[in-house]
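1. Model the structure of this input:
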Amino acid sequence: MVDDAQVDADRVLDAFGARWTLDTSALVPAARERLDRLWARCRVPGVDGSAAGVEPFVVTDPDPYAVSRAITLASLRRRRGTAVLLHAAGLESRGRAVALVGPSGAGKSTAALVLGRELGYLSDETVAVEPDGIVSPYPKPVSVVTDPGAPWDKHEEGPDALGLREVGGTAYLQAVVVLERDPVREVPELAPLPLVDAAIAVIAQSSSLTLLDRPLHRLAELLSRSDGPYVLRYGEIAHCVDLVRDLLEDRERPPREPWTTTPGSTTHADTHAPRPAGTLTRAPWHDALHGEGGSVVLVGEDVVRLGPVGEVVWTAAEAGIGVDEAVEAVVAALGEHPDADRLVRERLDELLRTGVLLSR
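-> So this is what the prediction gives:
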C-alpha cells in the first residue's frame, strides 16, 4: 500500500514556474481528493518531489480558496525578480497569449471563465511573462463568486469541470489589455491606450516590478506588442470573444508613437560638484518611461507621472538647475503664462514631496 507521504511526493504542481509538492497529510481524505481534482491541470507529469527546484508546500486549511491564495502568494515570492508578474487573466490561441489586466472587481476571473471556453485557459489571476516572452501557465482552479452581494465569498472550481480549454503548447505574449468594465455599456470597444496611461494601470497590478533590471523598459516592451497597449471597455465579457480572438491573430495594425526609457541611477547627478544652495537635481530612480501620454518615473515603489512641467524640469535637472532657471526653462519650452512663476514653483514642490527631485 502506498502511504500518503509518497502520494504527496509524486504530486508536483507548477504555479507559473514555481514547483511544489503538496503535503496534504493533515487533511481528511475527501479534502485531499478534492484538491487533487481542482489542481489537476497544474500537475507536472513525470516529475516527483525529489526533482531540482521542487519545494514542499504544507496544506493545513481544507478551504480550497485559502489553498489557492496561499499557493499564489508563495509562488509570487519565489518568482519575484525573475519574470514580469501581472495580476491578470491569461488566454491563448495558437501559441499567442493575451493578458487582461485590471483591479479587483474588474472581472478577470469572469473573463477567464467566459473566454476560457473559447480560448486556451492560462490563468484567472496571475500572468508571468519570462524574459523571452513566454507566458508561464497557471491553470489553477477559478475563483467563482457565488453571491454578488458578497464578492469576497468565493469558491473554487477546476478548469476541467468548468469546460475551460487546455493550452496546446508554449504561448508567447501577444498583447496586454487593460479592462474597464461599465455595466451599462452595450457595445464593447477594444481601443488603443496611451502607453503611459497603460503603464500606470499595469504597474498598480504587478508584483515586484522594481526587482527587475530596467523595469519600465521591460514593461514597455510588453505593453507595446501588437502595436498596443489596448483598453477593453465592455459591459458583458461574453460580448468580447471576437474582439479578444481578433487581437490574437497575427496581422498588421496601425503603428503607435515611439517610446524611450532613461535608465535609473542610484545617486543624484554630480553629487560632489559644488552647487549653490537650493539647486534641484534628480533623486535616485529605478527607470523612467517617455512615450505616448507623457513620462513616468519609478522612484522607490512609486510611479510618478511628470506632466509637461515636470518633464521639462526633470530633463534639465540631470545636471542640476536652480528654481529660477527651472521657471525660465519651462517658459521657453511651453510658452508664456501670466502665472508661470507660481505654477512652476507649485509643481516643483510636488516633485520634491514625491521624491522625484532633491534640493541641495
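2. switch to C-alpha atoms for all contacts and neighbour counts from now on
-> Fine.
3. Do a quick rundown of the helices in the stretch 251-360 of the chain.
-> Applying DSSP state H, counting those that start in this stretch to the stretch 251-360 of the chain gives helices spanning 307-316, 323-334, 340-353.
4. How about residues contacting the first one?
-> Think helix 307-316. Helix 307-316 has contacts (C-alpha atoms under 8 Å, 6 or more residues apart in numbering) with 281-282, 294-295, 326, 329-330, 333-334, 344, 347-348, 351, 357.
5. so it versus helix 340-353, what angle?
-> Interaxial angle, helix 307-316 versus helix 340-353 (axes from the mean of the first three to the mean of the last three C-alpha atoms, to 10 degrees): 70 degrees.
6. ok, and the closest non-adjacent residue to the residue most central in space within the chain?
-> With distances taken as C-alpha atoms, centre = their mean, Leu86 lies nearest the centre of the chain, 2.6 Å away. Leaving aside its sequence neighbours, Leu86 sits nearest to Ser206 (C-alpha to C-alpha, 6 or more residues apart in numbering; 4.4 Å).
7. Quick one: residues contacting that neighbour.
-> Counting by C-alpha under 8 Å, 6+ apart, Ser206 touches Val84, Leu85, Leu86, His87.
8. for the second one, helix, strand, or coil?
-> Using DSSP: H, G, I helix; E, B strand; the rest coil, the structure places Leu85 in strand.
9. Check the gap between it and Asp23 for me.
-> The gap separating Leu85 from Asp23 is 26 Å, by C-alpha to C-alpha, to the nearest Å.
10. what does Glu118 give?
-> Distance, Glu118 to Asp23, by C-alpha to C-alpha: 34 Å.
11. again with Leu219
-> With C-alpha to C-alpha as the criterion, Leu219 and Asp23 are 36 Å apart.
12. For the stretch 151-300 of the chain, which segments count as strands?
-> For the stretch 151-300 of the chain, the strands defined by DSSP state E, counting those that start in this stretch occupy 154-157, 172-181, 189-192, 206-207, 230-234, 260-265, 280-282, 285-291, 294-299.
13. Next, the structure of the following sequence, for comparison with the previous one:
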Amino acid sequence: MRLRILGAALSVVFDSGVSADERDELRRAWSRCLEEGEEQASYDSAVQNSALRNSALRNSVLRNSAVQGGSPRTFRARILAGPAVVPVSGATFEGFAADLTSALTLAAIEQRSGQLLMLHASGLSDPGTGRTAALVGPSGIGKTTATRVLARGLGYVSDETVGVELSGAVVPYPKPLSVIVDEPPAPKRQLGPDALGLGDTPAQGSLGALVLLERERAPARAGRPAEVRRPAEVRRPAEVRPLSHAEAIVGLAPHTSSLGKLRHPLQRLCRLLDSCGGAVSAVYGEAEELAALIPSLLARPAVSGGWAPAVVPSPQADDGDLPTGRLNRGDVVDAVEVTVPGGGGTELLVMVGQRVLRLGGIAPALWRALRSPARFEDLPTRIAPEVGLPAGYEEALSDAVELLGDYGVLTRS
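-> All right, here's what the predicted structure looks like:
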C-alpha cells in the first residue's frame, strides 16, 4: 500500500496475519492518502454503513481473537520511509490498524521535519476557496469529534496534523479517524473520511485561520469529575478572543512538530499569523458550537502584527581576541520583537533549543543593547535612552541579566 502523507512518500508492506479483506479495509480507510495509481478495493459505502450499525454482522467475522490453523493471529507489517524501516505489529486487527496510523503519522512527520510547519490540529476547509482553518489543541480536547461534526459541511483536511508550506499552502493529511463503533470496552475503529461522509479534501488550499481550542468544563458534582460540556439544550457560538502574536506563538509552540528544525521558526509563525488575520482562542463545550465560527474567521483580512526579526548576528571578534567578562547574545534558534497592543512597549520572543520564551520588562532593551558584546558596567549607558534608570536599578538589572543567562538568552565570555 503506497501512500502520500504530508507530502512524504511511504509504503506499507503487509508481512503476516492481515487477510485480503483486511487489506482492502485498510485501503478504504486510507483512500484519500493513496498514491495515484495505487489499486483500490471496490467500496460500497451503503453496505459499510449498514455494517457499522449492525454489530452482530461485525462480530460474525472472525478477527480480533481470530484463530487460523489453531493458533492466534499476529498482525505484522513494515513501513518503508525512505531508508528507514518501521515495524508495526498487533495482537488484534483494530489495535494493529491504530498503531499503523500512529506509526505512519510519525514517519511522515520525521520526513517533513525542517520543511513543513506542522500543527497538531484539525483542518477544515472552505469548499469553494480551499482556505483552511486549523483547530489547534492537545490530544483529548475533541479535535476528532469536531472534525466529524464540522466536516459535514466543510472540506476535510485532517484530524491530526495540518502541514503548512513556507508559502502558506496547506498540505492535506486526510487520514482515517479513530471512532467508537461498538460500546466500550470494544476498541475504536479506523474509519476513512468517505465512510463517515466527510467533505471533500481540497487539492490545493492555504491556511486561513488559526484557532487555539479550549474546552469549557461544567462544575464538578460531588464524587464525580467535571464534565467537559455545556447543557445539551445550549448551542451558543464558541466564546472567541483575539490573541496577540506573542500569546498565539506561546500557545501554538507546544502543539507543533519539530518547530526548532525550521529556518527562523518564530518569524515563520509571525508571517503565518499576519496572513490569517491573527489567531484566536475559542472556548467551547460541544463541537456544534464551533460551526458558526469557521466561516467568519476564514474571511478575515491579513494584518500587520507589529513584529520584527531580532536575530541579526552580532559583530563578534574571534574567540581569541574577545576580552573576557563580556556579555553577548546567546546562540538562539530564533527571536522576534513584538509590539504589545495598546502602546505597552514590546516583548521579546526567543527560541532556545526547543523552548519558546516570552520576555517583557527590560529584556527587549537588553537584547538590543547586546548587538555587540558589552561589559555589565556598560549596560546602563546602552539601555538608559530606552528604559531610563530608576533609583536602585542596579539590583534589578543584575537579576535580569542573571535570569536571561540561566535561560541561555545571554552568555558571558
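14. TM-score of the superposition?
-> With the length set by TM-score structural alignment, normalised by the length of structure 1, the two chains reach a TM-score of 0.84; 341 aligned residues with a C-alpha RMSD of 3.0 Å.
15. Going by neighbour count, which of the contacts of Ser206 of structure 1 comes out on top?
-> In terms of neighbour count, Leu86 stands highest of those at 26 neighbours, by other C-alpha atoms under 10 Å.
16. And that one, what's its match in structure 2?
-> In structure 2, Leu86 of structure 1 lines up with Leu119, judged by TM-score structural alignment.
17. wouldn't Arg305 of structure 1 be in contact with Ser295 here?
-> Yes. Assessed by C-alpha atoms under 8 Å, Arg305 of structure 1 is found in contact with Ser295 at 6.0 Å.
18. picking up where we left off before, so which of the strands of the stretch 151-300 of structure 1 comes closest to Phe57 of structure 1?
-> Among the strands of the stretch 151-300 of structure 1, the nearest to Phe57 of structure 1 by C-alpha to C-alpha is strand 154-157 (18.8 Å).
19. Which elements pack onto the closest one?
-> For strand 154-157 of structure 1, the packing partners by 3 or more C-alpha pairs under 8 Å, 6 or more residues apart in numbering; DSSP states H and E come out as helix 64-79, strand 142-145.
20. on that earlier part again, pick the most buried one from the helices of the stretch 251-360 of structure 1.
-> Stretch with highest mean neighbour count among the helices of the stretch 251-360 of structure 1: helix 307-316 (a mean of 19; mean count of other C-alpha atoms under 10 Å).
21. quick check: angle from that helix to helix 323-334?
-> Using the same axes, to 10 degrees: helix 307-316 of structure 1 against helix 323-334 is 120 degrees.
22. thinking again about what came up before, Asp153 of structure 1: which of the helices and strands packed on strand 154-157 of structure 1 is closest?
-> Nearest to Asp153 of structure 1 among these is strand 142-145; the distance by C-alpha to C-alpha comes to 6.2 Å.
23. Have a look at how far, on average, the closest one is from structure 2.
-> Strand 142-145 of structure 1 differs from its equivalent in structure 2 by a mean of 3.5 Å after superposition (mean C-alpha distance after the TM-score superposition for structure 1).
24. Only the buried residues of that strand, if you could.
-> For strand 142-145 of structure 1, a neighbour-count test (16 or more other C-alpha atoms under 10 Å) marks Val142, Ser143, Val144, Val145 as buried.
25. before we move on, what about stretch 94-109 of structure 2?
-> Applying a neighbour-count criterion of 16+ other C-alpha under 10 Å, one finds 94-98, 100-101, 103-105, 107-109 buried in stretch 94-109 of structure 2.
26. and if you look at stretch 32-47 of structure 1?
-> By neighbour count on 16+ other C-alpha under 10 Å, the buried set for stretch 32-47 of structure 1 is Arg32, Leu35, Asp36, Leu38, Trp39, Ala40, Arg41, Cys42, Arg43, Val47.
27. In JSON lines, list the helices and strands packed on strand 154-157 of structure 1 along with distance to Ala340 of structure 1.
-> Conversion of these to JSON lines gives the following (distance: least, C-alpha to C-alpha, whole Å):
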{"stretch": "helix 64-79", "distance to Ala340 of structure 1": "46"}
{"stretch": "strand 142-145", "distance to Ala340 of structure 1": "52"}
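28. right, and the ones you listed - which one's nearest Arg245 of structure 1?
-> Nearest to Arg245 of structure 1 among these is strand 142-145; the distance by C-alpha to C-alpha comes to 20.9 Å.
29. Tell me the helices and strands packed up against the closest one.
-> helix 108-115, strand 154-157.
30. The longest one vs structure 2, average distance?
-> Read it as helix 108-115 of structure 1. Mean deviation for helix 108-115 of structure 1: 1.9 Å (mean C-alpha distance after the TM-score superposition for structure 1).
31. In contact with the closest residue to Gly95 of structure 1 other than its chain neighbours, which residues are there?
-> With C-alpha to C-alpha, 6+ apart as the criterion, Gly95 of structure 1 has its nearest non-adjacent residue at 4.2 Å, and that residue is Ala171. Residues counted as contacts of Ala171 of structure 1 (C-alpha under 8 Å, 6+ apart) are Glu92, Arg94, Gly95, Arg96, Ala97, Ile134, Val135, Ser136.
32. Ala171 of structure 1 -> structure 2?
-> Ala171 of structure 1 maps onto Gly205 in structure 2, by TM-score structural alignment.
33. Need the counterpart of Leu223 of structure 1 in structure 2.
-> Mapped onto structure 2 by TM-score structural alignment, Leu223 of structure 1 lines up with Leu273.
34. mind listing what its match touches?
-> For Leu273 of structure 2, the contact set (C-alpha under 8 Å, 6+ apart) comprises Leu210, His245, Ala279, Gly305.
35. Distance check, the first one against Gly277 of structure 2.
-> With the distance defined as C-alpha to C-alpha, Leu210 of structure 2 ends up 9 Å from Gly277 of structure 2.
36. neighbour count winner among the two?
-> Higher neighbour count among Leu210 of structure 2 and Gly277: Leu210, with 27 against 21, using other C-alpha under 10 Å.
37. Look at Tyr407 of structure 2 and say how many residues are nearby.
-> For Tyr407 of structure 2, the neighbour count with other C-alpha under 10 Å is 15.
38. Return the residues in contact with Val283 of structure 2.
-> Here Val283 of structure 2 is in contact with Leu213, Glu214, Arg215, Glu216, Ala238, Glu239, Val240 (C-alpha under 8 Å, 6+ apart).
39. Please tell me I have it right and the third one contacts Gly285.
-> Yes. Using C-alpha under 8 Å as the test, Arg215 of structure 2 is close enough to Gly285 to be in contact (5.8 Å).
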